[in-house]
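Engineer: how would this look folded up:
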Amino acid sequence: MKRKRLVVALITLLLMFTALFVYRYANYRNNIYYYDTQVDYDYEFKESNLIILDYLDNSVTIPEDIGEGFTAFLKVTVQATFKGKWSTPSVEISNGDKSVLEYFEDGAKGFRYLNISNLLTEGETRLNFSANSLRINNQDAELIYFKNEPLDDKRILVIGTHPDDAEIAAYGIYSQYSNVFVLNIKSGESGPFKYDEVYTDSILHYRKKGQLRTWNSISVPLLGGVHHDSILNFAYYSNLEKMYKKKSQEFPATFTKATDINVYRKQNFSFLKDSITGSSNWEDMVKNLQIIVSHVKPDVIVTPYPALDAHKEHQYTTIALMEALKADSISEGELYLYSNHYIINEHYPYGNSGGTMPLPPNFSNAIYFKRIYSHPLGLNRQKDKLFALEAMHDLRPDTEWRFGEQALRKAFQTAKTEMFNGDNSYFKRALRSNELFFVVPIADIYDADVVEKLITEIPDPAW
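Structural biologist: As a prediction, the model looks like this:
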């Protein structure tokens, strides 16, 4: 009788644990995917090349005239298996000893665009596919491809709103080419009260945070080989949206209430530091952007895509840039637009670090671009990018891990997040085998309809 009761109790506990796991996992799914994962991705490629290929027996052959120097996507229909509804499905795509791994949403079904850019070689390319928790049946597949513009001889301006934005989006680009300028707009003093174990005074805390992050933004590009004169932080400390709405008004620091714009700006050591003038207002920020653009004379400007990046300050960074370009009637060159906080889903890209940065979920044909550029990151450059992110104080664990009982609580919270909410850190989302950019000619920003598309947030899917 006792044994029977024990068995019943164990079975009851097992059922309760299973029910709890299913409930928490369902919440996890709802917290990650704000859309139906069984709906087709929908992109309109107006100026791309497109051919139909036979996807047969888990392989496809790419024509010999589409090789290195192209960005290419293979549009196929996928369907997650039963296991793939509960664990992240993926496909490994290989070409000889080269391979990439692309991840999908749990339960993915419908059209998806596989990023095969890193695998293209001179001559005919045969790609083999090995799916995990996913089915890709024999079908006609669309190959969409764009000719890349070589960047070796281009002047490149990389703009990040906050310290770490340039690294997350474009460390691979700025660490590879010699003629690069890295500009940050803000000091980064705002955000969570992260170092409360060290500072009880919030003013002192945020002042130190701004100092550290400004220094990070100036020093980390040195790891990528950027010349010290080609690194600058404007060190604005107030809210960019407020500055935009009252363009001539001077705003104090949001958290420290400082009014001296040089409180963080004085940390710059580029010879251009004395060219940056004015106070904490929108009009002066636009003028300072004009100064940098005039100095760099960029062929390529890497900057956030306002309609695709959910962070308001990222949006207003590029709005300010467009004002500066128009003020000087600049129309040559291209914008390489990125999103560090994808508007539909902050967890994009899915899966583990090292996987590809694929085309993001999109269902409305609302994304404006002339072409797409996938910049490859080899394994060594991915490792370098890892340490560049590690050098950013705001991306590290906060200071509670240094204190016994708090460290234990932090470890428990981390394990809980891994089990039920998923790791959403930049070390998982940004460390990929490529960086992805939507390319728009600067000349297009003189078209009011185009600007409307660039700055109007794409609609949330109404599923």
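
Engineer: rest of the way, CA atoms for contacts and neighbours
Structural biologist: OK.

Engineer: And the biggest strand by length in the chain, what does it pack against?
Structural biologist: Assignment by DSSP state E gives strand 70-80 as the longest strand of the chain. Here strand 70-80 touches strand 109-115, strand 134-135, strand 139-147, strand 371-376, going by 3 or more Cα pairs under 8 Å, 6 or more residues apart in numbering; DSSP states H and E.

Engineer: Run through the helices of this structure in chain order.
Structural biologist: Using DSSP state H, the helices of the chain run over 2-32, 165-174, 202-223, 240-245, 262-265, 282-296, 312-327, 379-390, 404-416, 426-429, 448-455.

Engineer: for these, which one sits closest to residue 91?
Structural biologist: Nearest to residue 91 among those is helix 426-429; the distance by Cα to Cα comes to 17.4 Å.

Engineer: ok so, going back, please name whichever of the helices and strands packed on strand 70-80 is nearest to residue 178.
Structural biologist: Once the helices and strands packed on strand 70-80 are compared by Cα to Cα, strand 371-376 is nearest, at 15.8 Å.

Engineer: Now show me the structure for the sequence below, then we'll compare the two:
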Amino acid sequence: MPKRRDHHLPLAPDITCPALINSDGKLVLQPPGRPSDDSGAEHSLKHGSEHGPEHGPEHSPVHSNGISATVPSCAEEVANHTWMLEIVYRAKGRWKLPGVATVENGKERFTQYFESNETGTRLLNLTGVGSLTDIVLAPVNCTVESQATLHGFRRPNLEDGPILIIAPHPDDAELAAYGLYSRHPKQTWIVTLTAGERLKRLDKQYLPGLDATLEEGSRRKGLIRAWNSATTPLLAGVPAEQLIMLGYFNDTLPKLLETPDDTVPSYGDPALTPRDFRAWNNFSLPSDATAENRGADLIEDLSTILSKVKPTTVLVTHPEIDPHPDHVASAKALAKAMSHSSHVPEHVLLYANHLKGARGFPNGPAHAAAGVWPTSQRTSQMPSWGLHSESLSLEAQKGKALSLDSMHDLRGKKSLERQLKCWLRRKKSALESGAWKDYADHDFFQTHIKAHENFVVINGKRFLAGVSH
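Structural biologist: Now for the predicted structure:
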């Protein structure tokens, strides 16, 4: 029997209305009710209890930002929102991969996959469809309850000024946001905090046997990854002068924030300095003269970038969802830099490239739809989460695959044991073998080449107050 597990996020939709999925799978929107009295109330998407009865979502309208509850009908208005359909699904079988295909005008747009051997509430990503009233939902290896709720989130205006992407390591910006920044290349700045130089084992070198010591291998790894960060975004048209490598050291960011005046050596090679990885920068940093791995320098560099670029939108890792220590520290470092620079962006988009206990998410093969993170988080230090889902065309997804292939750190080969486990999972998934795209061995070529890139949207001041708390 499938295990009941509902997902929860502290979301504040702009539009919420009840919906039905009829016997033919057609989505039928119901007339929304009148605006609630508490128009500023946050809506935590509460979908029953982990131990409670299995029932459909509650259908009370939500108007958290005072926007009309009328669901847009014209294509332009549909395109101006991120759309999530709150559904309850039940997987068929222990191993079969369940999902829901979204079909528009008789053509499958994308399929979103869920967890095997589970039942519960999920958010089905409908972002990218041309019409909300001309779609049919087709379950795959699962059943879906007829009652549903549609949630709409007004899209932030990404055209209103510079976009600054904070990447803890080379490849984080591409994994999270290649589709987004390839749509806005001329206004995008990408700042990579660390060179990702740490090499833990010599047999993990890109070229086996090239270096005889971990120190040599780490230096070379940092060099090629710094070069990746300076060149890969050029594929999308981001100007070279808007790509900045700070060159701080991998796995040291939490310590830099704890003891900002101390110099912390690289775990890969104590003789390294951040200057070793800044050769391709066209942007002068305050710490260029000394270039020590110190927290105070990191904050000053970021503060200077904020003051000069003055981004209206900043992308950074979500400190409550992405558990990687460097990723959590990156969000905290950004908040400190915002306080020092006195520049607060209008909105912050939060992404997560790592999830605790959820390997293989977003689920399913490459080019599937991407859902929001599989968590049961009811509260946050940063209230009133919005959602922004960037819809990627097939061509944009292929461009993203190329960008990931250019990243040397994603070129590892699976061991024989992992190859066998992967083959077995795919066999048991009950999907056709042709559904899986083996562009490369790394899991990210399945999980992150998807039809959507998803972000939590937070007002800049709320981000600063919440992360600085």
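
Engineer: rewinding a little: now the longest strand of the first structure, how far from the centre of its chain.
Structural biologist: The chain centre lies 20 Å from the centre of strand 70-80 of the first structure; the measure is Cα atoms, centre = their mean, to the nearest Å.

Engineer: how far apart are it and its match in the second structure?
Structural biologist: In the superposition with the second structure, the average deviation recorded for strand 70-80 of the first structure is 0.8 Å (mean Cα distance after the TM-score superposition for the first structure).

Engineer: and the most centrally placed residue in the first structure, what does it touch?
Structural biologist: Nearest to the mean C-alpha position of the first structure, by Cα atoms, centre = their mean, lies residue 340 at 3.1 Å. Going by Cα atoms under 8 Å, 6 or more residues apart in numbering, residue 340 of the first structure touches 165, 168-169, 304, 309.

Engineer: Try it again at 7 Å.
Structural biologist: By Cα atoms under 7 Å, 6 or more residues apart in numbering, the residues touching residue 340 of the first structure are 169, 309.

Engineer: Same question for residue 267 of the second structure.
Structural biologist: Here residue 267 of the second structure is in contact with residue 198 (Cα under 7 Å, 6+ apart).

Engineer: What distance do you get for it to residue 393 of the second structure?
Structural biologist: According to Cα to Cα, to the nearest Å, residue 267 of the second structure and residue 393 of the second structure sit 40 Å apart.

Engineer: Distance of the aligned partner of the residue nearest to the centre of the first structure in the second structure relative to residue 243 of the second structure?
Structural biologist: Counting by TM-score structural alignment, residue 340 of the first structure corresponds to residue 353 in the second structure. The gap separating residue 353 of the second structure from residue 243 of the second structure is 20 Å, by Cα to Cα.

Engineer: what's the longest strand of the first structure aligned against in the second structure?
Structural biologist: Counting by TM-score structural alignment, strand 70-80 of the first structure corresponds to residues 81-91.

Engineer: Pull out the buried positions in the matching stretch.
Structural biologist: Within stretch 81-91 of the second structure, the residues that count as buried by 16 or more other Cα atoms under 10 Å are 81-91.

Engineer: same thing with stretch 360-377 of the first structure?
Structural biologist: 360-363, 366-369, 371-377.

Engineer: now swap in stretch 281-294 of the first structure and tell me
Structural biologist: Applying 16+ other Cα under 10 Å to stretch 281-294 of the first structure flags 281-293 as buried.
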